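Asks: Fold the following, please.
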Amino acid sequence: MIDGHVWLGPDRPGLGVHLHRALGEAIPVVGVAKNPFRGRPRARCCAATAVGRCSSPPSA
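Replies: This next block holds a predicted model:
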């Protein structure tokens, strides 16, 4: 789990994707951020994204 975004948008990898790839894609990464990435819909309390098993980039 990281304090940051995994995906910044469709086809826009964030810190979590880069970490997941650096770890040989062997370990799932979950990112939690207090604020959504600029241009993304606003969440009520936080924004969470993930990469790894059963995951795909967010839709627009």
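Asks: from here on, contacts and neighbour counts on C-alpha atoms
Replies: Noted.
Asks: A22: neighbour count?
Replies: Counted by other CA atoms under 10 Å, the residues lying close to A22 total 11.
Asks: Please report the distance of it from L15.
Replies: Using CA to CA, to the nearest Å, A22 is found at 11 Å from L15.
Asks: What of I2?
Replies: Applying CA to CA to I2 and L15 gives a distance of 9 Å.
Asks: right, and V17 touches V51 too?
Replies: Yes: in this structure, V17 is within contact of V51 by CA atoms under 8 Å, at 6.5 Å.
Asks: Now name the helix or strand holding the residue nearest to I2 when sequence neighbours are not counted.
Replies: In space, and not counting its chain neighbours, I2 is closest to G31: 4.8 Å by CA to CA, 6 or more residues apart in numbering. According to DSSP states H and E, G31 maps onto strand 29-33.
Asks: want to put them side by side, so please do this one too:
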Amino acid sequence: MPHSTTRDGVRVYFEEHGRGDAVLLAYGIGGNAGMWEPNIRALSAGHRLILWEPRGHAR
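Replies: Purely as a prediction, here's the structure:
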């Protein structure tokens, strides 16, 4: 699983899909990056998708 580490040592989960202009996908309360799974194929056809989970959430 890809992660980025903040300056204060917190690991933040993210995924990247597709190529093109970047689109950042966030989710609402009670979700996680996996909620975008049904849309990834269509949205990534012309865009670079970045899915992330805020610090302290999910993964």
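Asks: Mind checking the TM-score on these two?
Replies: After superposition, the two chains reach a TM-score (TM-score structural alignment, normalised by the length of the second structure) of 0.30; 30 aligned residues with a CA RMSD of 2.4 Å.
Asks: How many residues are close by the residue nearest to I2 of the first structure?
Replies: The burial count for G31 of the first structure: 20, using other CA under 10 Å.
Asks: What of V23 of the second structure?
Replies: Counted with other CA under 10 Å, V23 of the second structure comes out at 15.
Asks: Identify the residues contacting it.
Replies: 47-50 (CA atoms under 8 Å, 6 or more residues apart in numbering).
Asks: want to throw the residues you listed into CSV with neighbour count?
Replies: CSV is the format used below for the contacts of V23 of the second structure (neighbours: other CA atoms under 10 Å):
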residue, neighbour count
H47, 16
R48, 17
L49, 21
I50, 17
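Asks: Those residues in strands, which ones?
Replies: By the criterion of DSSP state E, membership of the contacts of V23 of the second structure in strands covers 47-50.
Asks: helix/strand/coil for F14 of the second structure?
Replies: strand (DSSP: H, G, I helix; E, B strand; the rest coil).
Asks: Do I have it right that it meets L24?
Replies: No: if you go by CA under 8 Å, F14 of the second structure and L24 don't touch, sitting 10.3 Å apart.
Asks: the more surrounded of these two?
Replies: Taking other CA under 10 Å, F14 of the second structure and L24 do not tie; F14 has more neighbours (16 against 10).
Asks: how many neighbours does the residue lying closest to the more buried one once chain neighbours are set aside have?
Replies: Nearest non-adjacent residue to F14 of the second structure, counting by CA to CA, 6+ apart: W52, 4.1 Å away. For W52 of the second structure, the neighbour count with other CA under 10 Å is 22.
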